[in-house]
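Peer 1: Everything below, folded, please.
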Amino acid sequence: MSKNVSMITFGCKLNQAETQAMADKLNCIGYNITFDEKNGKNDIYVINTCTVTSEAERKIRQLIRRIKRKNNYVKVIAVGCYVHTDAEKLKDIGADLVLGNLEKKFIDKYINDSGVILNKSYWLKNQDKIITPEKSFDDRTRIFIPIEEGCLNACSYCRIIFSRGTSIRSLPINKVLKAISNYIDLGYKELVLTGINLNQFGFDNAETLTELLEKIEENFGEDDIRIRLTSMYPEYVDKKMVEIIFNSKIFEKHVHLSIQHFSNKILNLMGRKYDKNKIIEAIELFRERDKFFSITSDIIVGFPYEEDEDFQELLNSIKDMKILKVHGFRFSARPGTKASKMENQVLGNIKKDRIETLNLNSKNISEDYRKELIGKEVTILSEKIDDNYIYGYDEYYIHHKCDFKNINPVKNKFYRVKIQDISDEGVSSYVL
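Peer 2: Predicted coordinates for the structure are as follows:
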């Protein structure tokens, strides 16, 4: 009898892509795949973990305990980044099998094992490879394509280098193109390129992200698809890259920039390789071509030495730059990082107040940005349809609740629409 496996993901888009790839492997050897923790028929839970914040780790531990309390006989497999920082803890609280970031890529070989299987420095022995999912198992219209792993930056607050490595591994351009072609054949309309630091793609094989974008346009520029870029770093954005994006009809008018802060003092303490002016320069390169070009970003508040004026500069800059959406985090002192040993740690209550202020301000900034779009014609990809509305995202990565008349809408199809108002998280529109 086939066993039911529930796949649960914490963390970044790269983790989401790797969860899909693991699901592929398990499905190929006879396992039924779900993504529902509450399904009482699950025999195995695979939890793809994150170690970016202590809060993420707390939620992972809480989930493992909750699953085991409900049914101690189900098998819990913890995989990924948290494993590299505290594998034994995960085993002690109930994980039956613990796999590192190399081992999870071969989960089909380890599925019947137990205990901890972990090569902590797997990236140094050339055993690693980028794995791409064959398909999405959760009925989405988009698919995430991992093209890069590893990071050379060693920021003072980050543990990702401990779990993803200090050497770059890239999916060669020819393999990226092959993957895109396969996904188009399978009917996917939105393809999202992801990695730990997308701009460091090709550092291991003399290829570049700009070269990849050129090849994607050359091969698929006339296809009925959309390409989205994530995990971009401001210091790598240049005019040539921007020109490729804007001279193409398939690249979205949106990027996710890893900004973290706008205060030069804090950016320097974080060990980031850019300053405030470089962030502004990168955003303005996009906005010169389209004033509505949307930016989403990760932001950390409460970093050591962050004072009121630094925080206010952050808020002012997010407003000035009209950031569409902020993924805000309270600074979390991660063991083994330089930032955890810094003096002038910000008190917990101050960090709490600042993240609440950031979230409120960001919500208002997003609303103001979306109000400026009222009356604009855009293109949405239909992801969900009910009796009254089409739901989906446009090329600016804005969610639509779209009214339709005199058509029979189809899922996974592009529709030209007009924005008529804003909603809580996006906009309302109607099909033209």
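
Peer 1: Going by C-alpha atoms from here, please, whenever you check contacts or count neighbours.
Peer 2: OK.

Peer 1: Could you pull out the strands in the stretch 101-250 of the chain for me?
Peer 2: 115-117, 142-149, 169-170, 190-195, 226-232 (DSSP state E, counting those that start in this stretch).

Peer 1: The stretch 251-400 of the chain too?
Peer 2: Counting by DSSP E, counting those that start in this stretch, the stretch 251-400 of the chain has strands at residues 251-260, 294-301, 325-330, 377-385, 389-394, 399-403.

Peer 1: Could you dump these into TSV with mean neighbour count added?
Peer 2: Listed next are the strands of the stretch 251-400 of the chain as TSV, based on neighbours: other CA atoms under 10 Å:
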stretch	mean neighbour count
strand 251-260	22
strand 294-301	21
strand 325-330	20
strand 377-385	20
strand 389-394	22
strand 399-403	22
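
Peer 1: let's see this one next to it:
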Amino acid sequence: MELQNNVLSPEEQELLRRAIFSQKQTMRAFVHSYGCQLNVSDGERIRGILESLGYTMTSSWDDADLILLNTCAVRESAEDRVYGILGNIKQYKRKNPDLIVVLCGCMASEEHTASYVKSHYPYVNIVFGTGSLNRFPALLLEHFQGTKFACDTGEYDDVYDGIAPSREHPFKAAVPIMFGCNNFCTYCIVPYVRGRERSRKPQQILEEVRQLVQSGYREIMLLGQNVNSYGKDLETPVSFAWLLRQVEAIPGDFVIRFLSSHPKDATKELLDTILDSKKIGHHLHLPVQCGSDAVLKRMNRHYTIAQYLEIVEYLRRRDPGFSLTTDLIVGFPDETEADFQGTLDLIRRVQYDNLYTFIYSKRRGTKAAEMEDHTPPEEKKKRMERLLSLQREIASAHYQRFLGKTMRVLVEGESKRKGYLMGKDNAFIIAEFPGDPSLIGQFVTITVTETHNWAVEGVLVQEETTCRK
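Peer 2: Sure, this is the predicted structure:
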């Protein structure tokens, strides 16, 4: 297989393959991706590159000839964990001096990382950033030609197009539609490590989705740091709502999901597109971060709670059971008790199905890291406990709206409970029910018989009936 979208000529590609297999007939690569789903998608492309070069994937670094860590930089604790792992890898390098160690991803895109790794972990052979994914083969060739530390943390280009991913899941696929972020929230490092927003061309996205559906994929997850901004930077601008309608028009039985949405760009056109769709999941993950306008301003989020609630109220007017989830940060610098009460009030008003919650942690390189913070850590922990307790109470009551109703569920796998399967419905609600593993990867219909504060239970319906949208 010839590498595409690659900076190597065909002759250099052949030279690289000969170098890889000069000592062993089988070369094994261990690839591990940390962090968000976009990172996981990058990892699938990296696996695709390595397989096209002849590497066999392994799930253990014990027998690996190449170890690649695709890193996350959202929190400093994530970086510390990676540095700890790099320290442990040293023992494998001693046992196998020819072992190739690669560090890539968001962490590798930070200015200080390459020099720090070179000086503190001299056995790391290759470092490349999120903008250099398609140049990975060239860096490998440099290594085999004698470069002790091959590094490329340059600017982004069309790093995905033409690189076939090696997908880890047989019926669920993630399709990145854009990269980078223009929002510069004061707590977030992403714009600094993934750059400004860049949209992939619609025809490339649609062709990728079309091939996936033809291959039997049942769930398509469209990814971006802020998918709602998709298409604004294209030569001929389009909207994300337009792209969703084009994806829905592709023939086949599949569900469309997407992450992540920014409230400031959640237009009525987008909301109507979701509500009127039969394939787009009737669920919106709409990160609010907190319930205080004062804190939102310090976060640089560009919306107010009133504007956020307008979106929620519009969705619930048209579909009272519409599923909403969100991200919340507890303890942002100098969050007051009144600010926190605003968050609790918002949770009561919106009635979220699920929350993804975080206690604020300082991130070097962001503006929030320079802000004064007089709230003690113990107080932040107590606030988090109060928030989670309230959410459990709300979700327990809110999930009862599903009792006795039918759901169309994509079966994802076996539950932890023996004899049970689990999956998600159109609105991303987790469902568990008795069933045979042969149903995994298929759509089934269940009747909900019991609800919890995180999921529902049900029984299979023999024949599909009209389901809740």
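
Peer 1: Can I get the strands of the stretch 251-400 of structure 1 in CSV including distance to F106 of structure 1?
Peer 2: CSV is the format used below for these (distance: least, CA to CA, whole Å):
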stretch, distance to F106 of structure 1
strand 251-260, 30
strand 294-301, 31
strand 325-330, 31
strand 377-385, 31
strand 389-394, 34
strand 399-403, 36
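
Peer 1: Please name the nearest non-neighbouring residue to the aligned partner of E148 of structure 1 in structure 2.
Peer 2: Using TM-score structural alignment, the equivalent of E148 of structure 1 in structure 2 is M178. Using CA to CA, 6 or more residues apart in numbering and skipping the chain neighbours, the partner closest in space to M178 of structure 2 is S199 (4.2 Å).

Peer 1: How about R298 of structure 2, nearest residue that isn't a chain neighbour?
Peer 2: Leaving aside its sequence neighbours, R298 of structure 2 sits nearest to T186 (CA to CA, 6+ apart; 7.2 Å).

Peer 1: which residues touch that neighbour?
Peer 2: Neighbouring residues of T186 of structure 2 by CA atoms under 8 Å, 6 or more residues apart in numbering: R298, M299, N300, T366, K367, A368.

Peer 1: What residue in structure 1 is paired with the last one?
Peer 2: The equivalent of A368 of structure 2 in structure 1 is A339 (alignment by TM-score structural alignment).

Peer 1: That match and A333 touch, don't they?
Peer 2: Yes. Applying CA atoms under 8 Å, one finds A339 of structure 1 in contact with A333, separated by 6.6 Å.

Peer 1: what sits in contact with each of those two?
Peer 2: With the criterion set as CA under 8 Å, 6+ apart, the overlap between the contacts of A339 of structure 1 and A333 is Y157.

Peer 1: Could you find the closest non-adjacent residue to P304 of structure 1?
Peer 2: Beyond its immediate neighbours in the sequence, the residue positioned closest to P304 of structure 1 (CA to CA, 6+ apart) is Q345, lying 4.5 Å away.

Peer 1: what does A173 of structure 2 give?
Peer 2: Take A173 of structure 2 and drop its neighbours on the chain: the residue closest to it by CA to CA, 6+ apart is I220, 5.2 Å away.

Peer 1: what about the residue mapped onto the one you found from structure 1, how many neighbours?
Peer 2: I220 of structure 2 maps onto L191 of structure 1 when the alignment is built from TM-score structural alignment. Other residues near L191 of structure 1 number 21, with proximity taken as other CA atoms under 10 Å.

Peer 1: ditto for S115 of structure 2
Peer 2: Around S115 of structure 2 there are 12 residues (other CA under 10 Å).

Peer 1: mind checking the SS state of it?
Peer 2: Local secondary structure at S115 of structure 2 is given as helix here, using DSSP: H, G, I helix; E, B strand; the rest coil.

Peer 1: same deal with S429 of structure 1?
Peer 2: Secondary structure, three-state DSSP: S429 of structure 1 is strand.

Peer 1: for the aligned partner of it in structure 2, what are its contacts?
Peer 2: Across the two structures, S429 of structure 1 finds its equivalent in G458 of structure 2, going by TM-score structural alignment. By CA under 8 Å, 6+ apart, G458 of structure 2 lies in contact with A431, E432, F433, P434, I446, T447, V448, T449, E450.

Peer 1: Confirm for me that M342 of structure 1 is in contact with P304.
Peer 2: Yes. Contact criterion CA under 8 Å: M342 of structure 1 and P304 qualify, at 6.6 Å.
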